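# sequence-free structure coming up:
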């Protein structure tokens, strides 16, 4: 009897520890998502608190994004020889301290520096967390494991961002950074407790990680994210304006709109992980035209409140289907330098953020209206599909592992 029960008990314990390890990493993503997106909801309060203009307050968001772009490759390369658990711990501790430094930042210039610092560990943390999660499961479940880690970021848009925004509006905008600091500290403790230790790869080095940059498939995967996902951000950046000026909703409905978008992101991220496990490139080929179609429908549906709300959820969901597949593709394209390749995905997504917001602003400035960014996004998704097809054709001539 004892011999028949032992394997089941061990399996149950293993499953529980796997879930706790992934939850610990997802909690780090929750902290990152909260600090990244709650700033947008508190921009007016920050303007008044620091006595700066709206564009100057917006620079705080840009400063964070710049930190992500710079920090992802730098920290991933510098941490190449560290055990991945130790790197994840160090990055989450860095995030915690950087956010607490934003809480005490005395002036605008210092705040710019602390927001830049807060963005530095973003991409590298998601990169190493994705590698850790993928290593804990069978190869056929990597997409699912990565999507569970990324779920922390998407759930933050549903829970963390609205909660931090409410606290900031009612009790002081600087509380945002305390909230993130606490979440970061909890995540650090959970990672230390539940993520298994694994020694660094004996051949790991900065030079080996940087070798990922020599692979054309790595650059093509990044380009798919920058172009194809740019439409997602072109729409999201101006969603409040679209809902109020086009759909005719009151401003009090905007939190509901953002929450619906976040719920769509959660659903899309989870489903995206499942379908990426079946076929990574097949997922990319199908999702990009789906994004284009959803954005065109959104541009039409945005003229009526009821249909606009439906399409807000759909666009959030369809766009998020792409992220787990892109993350997995980068791991496949650079198996000997996974941390850097995986981290660069988040640099690419932040470039997509800047590109989408910029192009959306251009067409609005041209007088094309607030639904025009969605149509720009549809074009970007089609262009991203073209890059994906090119990547697939090159892979036929030279397989990734050849």
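Noted; the coordinates are in hand. All values derive from a computational prediction rather than experimental measurement.
# Please count neighbours and contacts with C-alpha atoms only from this point.
Will do.
# which helix is the longest one in the protein?
Looking across the chain with DSSP state H, the single longest helix is helix 2-41.
# and that helix, what does it pack onto?
Under the contact criterion of 3 or more CA pairs under 8 Å, 6 or more residues apart in numbering; DSSP states H and E, helix 2-41 touches helix 54-78, helix 108-135, helix 142-155, helix 161-171, helix 175-194.
# If we use 6 Å, what do you get?
Other elements packing on helix 2-41 under the criterion 3 or more CA pairs under 6 Å, 6 or more residues apart in numbering; DSSP states H and E are helix 142-155, helix 161-171, helix 175-194.
# Any buried residues in it, and which?
By 16 or more other CA atoms under 10 Å, the buried positions in helix 2-41 come out as 18, 20-41.
# Out of the helices and strands packed on helix 2-41, which gets nearest to residue 356?
helix 142-155 (18.9 Å; CA to CA).
# Off-centre distance for that closest one?
On the basis of CA atoms, centre = their mean, to the nearest Å, helix 142-155 sits 10 Å off its chain's mean C-alpha point.
# Also stretch 162-180?
So, by CA atoms, centre = their mean, the centroid of stretch 162-180 is 21 Å from its chain's centroid.
# what's the distance between residue 287 and residue 325?
10 Å (CA to CA, to the nearest Å).
# What is the subsequent helix or strand relative to the host helix or strand of residue 222?
In this assignment (DSSP states H and E), residue 222 forms part of helix 216-223. Where DSSP H and E defines the elements, the next helix or strand beyond helix 216-223 is helix 230-237.
# Give the next helix or strand downstream of that following helix.
helix 239-241.
# Quick one: residues in contact with that next one.
Helix 239-241 is contacted from outside by no residue at all, using CA atoms under 6 Å, 6 or more residues apart in numbering.
# Flag every buried residue along it.
For helix 239-241, a neighbour-count test (16+ other CA under 10 Å) marks 239, 240, 241 as buried.
# Closest one of those to residue 391?
Using CA to CA, residue 239 is the member of the buried residues of helix 239-241 that lies nearest residue 391, at 31.9 Å.
# Pull up the gap between that closest one and residue 312, please.
If you go by CA to CA, the gap between residue 239 and residue 312 works out to 9 Å.
# do residue 66 as well
27 Å.
# With neighbour numbers in mind, choose between these two.
Higher neighbour count among residue 66 and residue 312: residue 312, with 27 against 20, using other CA atoms under 10 Å.
# unless I'm mixing things up, residue 181 is touching residue 98, no?
No. If you go by CA atoms under 6 Å, residue 181 and residue 98 don't touch, sitting 8.3 Å apart.
# Between those two, point out the one with more neighbours.
Between residue 181 and residue 98, counted using other CA under 10 Å, residue 181 has the larger neighbour count: 26 against 23.
# Now for the more buried one: which residues touch it?
Going by CA under 6 Å, 6+ apart, residue 181 touches 96, 99, 100.
# Put this next to the first one:
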């Protein structure tokens, strides 16, 4: 920001998983630039206009219309306002030239900051414009700061090419990684105005380092009367294991970018616990593992699941609980019983089957499925002497089931 204010251009990419604060970073940058009196243009690609040339660029650079937007629209539609003619490749190139010339004119008057959120969802022509602006800024030494934010897990060839090209021109990349324990404590202190107590610090791990989910969990606990703030300390009234499930709305809002089959697969997987195998999920969904590859590819790319080598584990415990809560109570019980039956018929470990039956019998509507005491999903049993691990099989402390 100081560089562009002094007349030196730059390009920055902000990357991170959903909820890590990409949009917040861009909003802070825009506010700072406006405070410095710089010319600022900002916007967000919504993914709905990827088939409309320059939709994201026009909404960012000329959101309120004006002569340039009108001229670009005329070039894209054709001189007579009809599809075709200059609305083809020649029209797009002419529109690009016009928009680059306008940004150059702005730069001649003073420093310019352009910020585009969700660039991974932008139309190809807008991506090409971004590349041309970066090239013009480098070659001509324009006082132009370009900042784009993207979800790193979204793989689009044209977006990947843009990012590689920007990196070759010296663009800086800011990666927003998940919060570590100290950063999560600091975030809670800032949000609540008090130091988190031991229970709250332990429960913060449910967010898996995701700032957005950490904030929503804290606000949810506060709204439910489960969070007390006083004497400079914020503390939960219940132990983390006793907390109710996060609201299902957390899963729906946080995972709105997933395709329907992927979301459905995650909901089924959430019922199986924090860790599940592809074989287990295939038995529950009555599909061979090879057909699950497509459904799981998107959650894996988004960093929602961790591949342990033999199974998949949910990276964000709160998200799994919210996914399970998104299944109506009666249906959840039936699905868990069906899952237990399918795993039993397939010869899976008896303690694993017992765990699912326990979840079915101890999962009232709106609550998270309860872990079977002593099993791997029971926090008190992890690493505890004598604790059962469902991976140990029937000979590892499992129980014999009759008539499952």
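Perfect, I can see it now. Predicted model only: the values in this text are computed from it and were never measured.
# Got a TM-score for the two of them?
The TM-score (TM-score structural alignment, normalised by the length of the first structure) is 0.23; 155 aligned residues with a CA RMSD of 6.9 Å.
# Just give me the closest of the buried residues of helix 239-241 of the first structure to residue 233 of the first structure.
Closest to residue 233 of the first structure, out of all of the buried residues of helix 239-241 of the first structure and judged by CA to CA, is residue 239, at 9.6 Å.
# for the helix holding residue 222 of the first structure, the distance to its chain's centre please.
Distance, centroid of helix 216-223 of the first structure to centroid of chain: 18 Å (CA atoms, centre = their mean).
# so where do the strands sit in the second structure?
Remark: strands assigned in the second structure by DSSP state E are 10-16, 39-44, 112-117, 144-150, 172-176, 195-196, 227-230, 233-236, 275-276, 305-307, 312-314.
# Now the fifth one: buried residues?
This means strand 172-176 of the second structure. Going by 16+ other CA under 10 Å, strand 172-176 of the second structure has these buried residues: 173, 175.
# From the contact counts, what lies against it?
Counting contacts by 3+ CA pairs under 6 Å, 6+ apart, strand 172-176 of the second structure packs against strand 10-16.
# who's in contact with residue 96 of the first structure?
Counting by CA under 6 Å, 6+ apart, residue 96 of the first structure has contacts 181, 184.
# How about residue 267 of the second structure?
The contact partners of residue 267 of the second structure, by CA under 6 Å, 6+ apart, come to residue 323.
# Look at the nearest residue to residue 126 of the first structure once chain neighbours are set aside and say how many residues are nearby.
Excluding its sequence neighbours, the residue lying closest to residue 126 of the first structure (CA to CA, 6 or more residues apart in numbering) is residue 343, at 6.3 Å. With neighbours defined by other CA under 10 Å, the count for residue 343 of the first structure comes to 33.
# pretty sure residue 343 of the first structure is touching residue 124, no?
Yes. At 4.8 Å, residue 343 of the first structure counts as touching residue 124 under the criterion of CA under 6 Å.
# joint contacts of those two?
residue 72.
# how close does the closest residue to residue 113 of the first structure other than its chain neighbours get to residue 379 of the first structure?
Distance criterion CA to CA, 6+ apart; nearest residue to residue 113 of the first structure, sequence neighbours excluded, is residue 63 at 7.8 Å. Between residue 63 of the first structure and residue 379 of the first structure the distance is 28 Å, computed by CA to CA.
# Please apply the same query to residue 385 of the first structure.
Distance check for residue 385 of the first structure against residue 379 of the first structure: by CA to CA, it reads 10 Å.
# what do the two both touch?
Contact with both residue 385 of the first structure and residue 379 is made by no residue, according to CA under 6 Å, 6+ apart.
# which residues in the stretch 251-400 of the second structure form helices?
With helices called from DSSP state H, counting those that start in this stretch, the stretch 251-400 of the second structure shows them at 260-271, 278-285, 289-301, 317-325, 329-345, 350-361.
# that older thread, tell me the contacts of the residue nearest to residue 126 of the first structure?
By CA under 6 Å, 6+ apart, the contact list for residue 343 of the first structure reads 72, 123, 124, 127.
# mind checking which helix or strand it is in?
Using DSSP H and E, residue 343 of the first structure sits within helix 338-365.
# Quick one: name whatever helix or strand follows that helix.
Downstream of helix 338-365 of the first structure, the next assigned helix or strand under DSSP H and E is helix 372-397.
# buried residues in that next one?
Within helix 372-397 of the first structure, the residues scored as buried using 16+ other CA under 10 Å are 372-389, 391-392.
# Could you name the helices and strands sitting against the longest helix seen in the second structure?
Longest helix of the second structure, by residue count under DSSP H: helix 89-109. The contact analysis (3+ CA pairs under 6 Å, 6+ apart) places helix 89-109 of the second structure against helix 67-77.
# What's the local residue count around residue 359 of the first structure?
Residue 359 of the first structure is flanked by 19 other residues according to other CA under 10 Å.
# mind checking how far it is from residue 231 of the first structure?
According to CA to CA, residue 359 of the first structure stands 9 Å off from residue 231 of the first structure.
# Then residue 294 of the first structure?
For residue 294 of the first structure relative to residue 231 of the first structure (CA to CA), the value is 11 Å.
# Likewise for residue 135 of the first structure?
32 Å.
# Looking at these two, which is more packed in?
residue 231 (32 against 14).
# Look up how far residue 18 of the first structure lies from the more buried one.
35 Å.
# ditto for residue 189 of the first structure
Distance from residue 189 of the first structure to residue 18 of the first structure, by CA to CA: 16 Å.
# separation between the nearest residue to residue 180 of the first structure once chain neighbours are set aside and residue 69 of the first structure?
Excluding the flanking residues, the one nearest residue 180 of the first structure by CA to CA, 6+ apart is residue 31, at 5.5 Å. Note on residue 31 of the first structure: its distance to residue 69 of the first structure, by CA to CA, is 18 Å.
# same question, residue 129 of the first structure
To residue 69 of the first structure, residue 129 of the first structure is 17 Å away according to CA to CA.
# of those two, who's got more company?
residue 129 (29 against 26).
# The residue nearest to residue 135 of the first structure when sequence neighbours are not counted: neighbour count?
Distances taken as CA to CA, 6+ apart place residue 142 nearest to residue 135 of the first structure, at 7.8 Å, with adjacent residues excluded. Other residues lying near residue 142 of the first structure total 26 when counted by other CA under 10 Å.
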